[in-house]
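mind looking at a prediction? Sequence and model below.
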Amino acid sequence: MPEIPFTKGHGTGNDFVIIADPDGELDLTPDQVAALCDRRFGIGADGLLRVVRSAALDAGAAVLAEEPAAEWFMDYRNSDGSIAEMCGNGVRVFARYLLDTGLAAIEAGSTLPVGTRAGVKDVMRSETGYQVDLGRWRTDGEDPLVRAKGLDVARPGMHVDLGNPHVVVAVASEEELEGIDLTVMPVIEPAPPAGANVEFVVPSDPLVKDGVGRIRMRVFERGVGETLSCGTGTVAAALAVRSWAGAAAPDSWRVEVPGGVLGVRMFPSQDGERVALSGPATLVYSGTVTLA
């Protein structure tokens, strides 16, 4: 049973086991990922980030076709071992690891392209840590119903696609938000084919202060459960609340999650509106672990 080096990192409490496998030699099974992420018998994390060169795996071919400079690919796994397309907090932590270990650099005024299963994401330094351009977003206009333990009736949600799927649900008050029991997986009707993260959100009072929208959110991540933060989830929540608030709503948002605060910014581009996520990324400790 080999010993492999790892690093533990997090973005606003959304934590990850990071394993460097530059040449794609480590074939992690779902059971091995789940064991590493187990909080009682393993290292403990919401997910695993495998650091691998885009050229070393099949999924990297599309990344390099999109951006030849995207040397590194974030192979992200949920804590149950399942593969996920994207993770907004994970991308920032992934970039921090590349920079701290000397595998990559961000020159002044430039960005670092990171390959993911949802395409290339550009990371740059920001006042709060790192900002990642998550690209364009989509909604299908459907309003699925969401049932959750602690909510008296099913609530309509807004579907938001950021490369990974989300359903955002508005609740009436801080008390109602706190009363939801997210140890039980919410039920989405109709059920999305690949599942979805579910965000429950409540606006602050006032909703907008100094030109910035303010909301609070909790999230249930598919394949994980409730987490202290979800990067793409905060973006989905901000996009949904802006849509509900109407044309006068701002394009900059401050999203409070149990693990801290993240920033969301919407901005126009030639190919449509894009959205960026900003916040801290922390590397906690490194060690070695026996891989069963």
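Perfect, thanks for sending it.

contacts and neighbour counts: CA atoms only from here.
Will do.

and G90, which of the three is it?
helix (DSSP: H, G, I helix; E, B strand; the rest coil).

which residues are in contact with it?
Applying C-alpha atoms under 8 Å, 6 or more residues apart in numbering to G90 gives the contacts H10, G11, F16, L49, Y76, G231.

top strand in this protein by residue count?
Looking across the chain with DSSP state E, the single longest strand is strand 197-209.

distance check, D46 against S79.
5 Å (C-alpha to C-alpha, to the nearest Å).

where's G223, which helix or strand?
Assigning secondary structure by DSSP states H and E places G223 outside every helix and strand.

burial count for it?
20 (other C-alpha atoms under 10 Å).

for the longest strand of the chain, packing partners?
Judged by 3 or more C-alpha pairs under 8 Å, 6 or more residues apart in numbering; DSSP states H and E, strand 197-209 is in contact with strand 165-170, helix 174-178, strand 212-221, helix 231-245.

mean neighbour count, these: which tops it?
strand 165-170 (a mean of 26; mean count of other C-alpha atoms under 10 Å).

next, the angle strand 197-209 makes with that strand.
50 degrees (axes from the mean of the first three to the mean of the last three C-alpha atoms, to 10 degrees).

quick check: angle from strand 165-170 to helix 231-245?
Using the same axes, to 10 degrees: strand 165-170 against helix 231-245 is 50 degrees.

strand 165-170 packs against which elements?
So strand 165-170, by 3+ C-alpha pairs under 8 Å, 6+ apart, packs with strand 155-161, strand 197-209, helix 231-245.

could the ones you listed go into JSON lines alongside distance to G90?
JSON lines is the format used below for the helices and strands packed on strand 165-170 (distance: least, C-alpha to C-alpha, whole Å):
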{"stretch": "strand 155-161", "distance to G90": "17"}
{"stretch": "strand 197-209", "distance to G90": "15"}
{"stretch": "helix 231-245", "distance to G90": "8"}
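
try this one side by side with the last:
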Amino acid sequence: MRGAGFRPRPSLPILPRVLIPFRKMHGLGNDFVVVDGRHGALPLSPARIAAIADRHRGIGCDQFITLEPAAAGADVFMRIHNPDGSEAGACGNATRCVASLLMAETGRDAVTVRTVSGELPGERLPGGRIRVDMGHPRFGWEDVPLAEAMDTAHLPLALGPVADPAACSMGNPHATFFVDDLDALDWRALGPQLEQHPLFPDRANIGFAQVVAPDHLRVAIWERGAGPTLACGSGACATLVNAHRRGLAIRRARVELPGGVLELEWRLDGAVLMTGPVATAFLGQIDPDSFPA
């Protein structure tokens, strides 16, 4: 029973949750959660990003992309996180997706995306495909990086049926093994062991490539921090570059990945051009408080 002096406790105001709009995009099935942080910092720690990227308990993605303000010379800064929350230096398919968003936003057919690895110009081609300049590959052992000095065209590395990869950096570390029959290779079992090999102090993206013809390569890639994906743009670039270094491919080729085909050209000036489609799967909102910080 309430006494005569009872005073109801004032109710606390219910504060509105801060929801973060996102766009789910993909390039050949290589999928991304893209959020816009250009107007203020977002409450997204590496642990929270990893939880959101989880395909069973979160939204699910191969990489988590945050758009941030860029200084003069670029239209946006693109920050890339792997699904384990670690930060990546490059992602070709995500670059094409972000370039397409900026083109739709600005009405222009050419934009520049800045990443921690440098500036990547992009343009829209007839038919809606997007081409980006992925920059110049680097071949110094310290650029990949490797644990010690060696010839990056032939690494002294072998595991089971694969051996003698070539390595380069496309803004992130790549090693490419060339095999006779990609379909006969259990590359998913080899990938995690090779990613973590002591030769790669920062880990590495591991490609397994079959040369179908000098202008046609097939490749499956175990992505650093992500595992097997349907496509890896920087990995496709590294595949063409390493194949040409070995005399196995010409400078312009179709690179066939599990999710589809990218058109690659390693120009004589050193730049690697990558062309392919982009798509938006759906739009949504993230409640950051639903995921651990």
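All right, it came through fine. It should be emphasised that the depicted structure is a prediction, and the values quoted were computed from it without experimental measurement.

what's the TM-score for these two chains?
The TM-score (TM-score structural alignment, normalised by the length of structure 1) is 0.83; 260 aligned residues with a C-alpha RMSD of 1.9 Å.

circling back to that earlier point, pull up the overlap in contacts between D46 and S79 of structure 1.
C37, V224.

counterpart of T176 of structure 2 in structure 1?
Aligning on TM-score structural alignment places T176 of structure 2 opposite V168 in structure 1.

go ahead and confirm that match touches V235.
No: contact criterion C-alpha atoms under 8 Å: V168 of structure 1 and V235 do not qualify, at 10.2 Å.

the longest strand of structure 1: which residues count as buried?
Buried residues in strand 197-209 of structure 1, counted by 16 or more other C-alpha atoms under 10 Å: N197, V198, E199, F200, V201, V202, P203, S204, L207, V208.

want to throw these into TSV with distance to D133 of structure 1?
Conversion of the buried residues of strand 197-209 of structure 1 to TSV gives the following (distance: C-alpha to C-alpha, whole Å):
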residue	distance to D133 of structure 1
N197	20
V198	22
E199	21
F200	23
V201	23
V202	25
P203	24
S204	25
L207	24
V208	23
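
nearest to L145 of structure 1, of those residues?
V198 (11.1 Å; C-alpha to C-alpha).

quick one: contacts for the equivalent of the closest one over in structure 2?
Here V198 of structure 1 is matched to I206 in structure 2, going by TM-score structural alignment. With contact set as C-alpha under 8 Å, 6+ apart, I206 of structure 2 has these partners: H174, A175, T176, F177, G191, L194, E195, I221, W222, E223, R224.

from memory the fifth one sits against G225, does it?
No: shown here, G191 of structure 2 and G225 do not form a contact pair, counting by C-alpha under 8 Å, at 11.0 Å.

counterpart of F6 of structure 1 in structure 2?
That one, F6 of structure 1, aligns with F22 by TM-score structural alignment.

the helix or strand that contains that match vs structure 1 - mean distance after superposition?
For F22 of structure 2, the enclosing helix or strand under DSSP H and E is strand 20-27. The superposed strand 20-27 of structure 2 is, by mean C-alpha distance after the TM-score superposition for structure 1, a mean 0.6 Å from where its aligned residues fall in structure 1.

next SSE after that strand?
strand 30-36.

show me what the next helix or strand after that next one is packed up against.
Downstream of strand 30-36 of structure 2, the next assigned helix or strand under DSSP H and E is helix 46-53. Judged by 3+ C-alpha pairs under 8 Å, 6+ apart, the packing partners of helix 46-53 of structure 2 are strand 63-68.

where does the strand it packs on end up in structure 1?
The aligned range for strand 63-68 of structure 2 is 47-52, by TM-score structural alignment.

go on, stretch 83-92 of structure 2?
The alignment places stretch 83-92 of structure 2 over residues 79-88 of structure 1 (TM-score structural alignment).

ends of stretch 277-287 of structure 1, what's the gap?
29 Å.

contacts for it?
By C-alpha under 8 Å, 6+ apart, the list of residues contacting stretch 277-287 of structure 1 reads 5-12, 88-89, 92-93, 96-97, 126, 128-134, 231-232, 235, 261-265.

buried only: go through these for me.
In these, the ones that pass as buried (16+ other C-alpha under 10 Å) are 6-12, 88-89, 92-93, 96-97, 129-134, 231-232, 235, 261-265.

and the spatially most central residue of structure 2, how far is that from H244 of structure 2?
Centroid-nearest residue in structure 2: C91, 3.0 Å away (criterion: C-alpha atoms, centre = their mean). As for C91 of structure 2, its distance to H244 of structure 2 is 21 Å (criterion: C-alpha to C-alpha).

can you check S117 of structure 2 too?
In terms of C-alpha to C-alpha, S117 of structure 2 sits 23 Å off from H244 of structure 2.

just flag the most distant two among the contacts of I206 of structure 2.
Every pair of those checked by C-alpha to C-alpha; the farthest is F177 and R224, at 15.3 Å.

can you give me every residue that contacts P206 of structure 1?
Per C-alpha under 8 Å, 6+ apart, neighbours of P206 of structure 1: R214.

need the counterpart of P156 of structure 1 in structure 2.
P156 of structure 1 maps onto D164 in structure 2, by TM-score structural alignment.

tally of neighbours for that match?
For D164 of structure 2, using other C-alpha under 10 Å, the count is 17.

show me the contacts for it.
Per C-alpha under 8 Å, 6+ apart, neighbours of D164 of structure 2: H154, L155, P156, L157, A158, F177.
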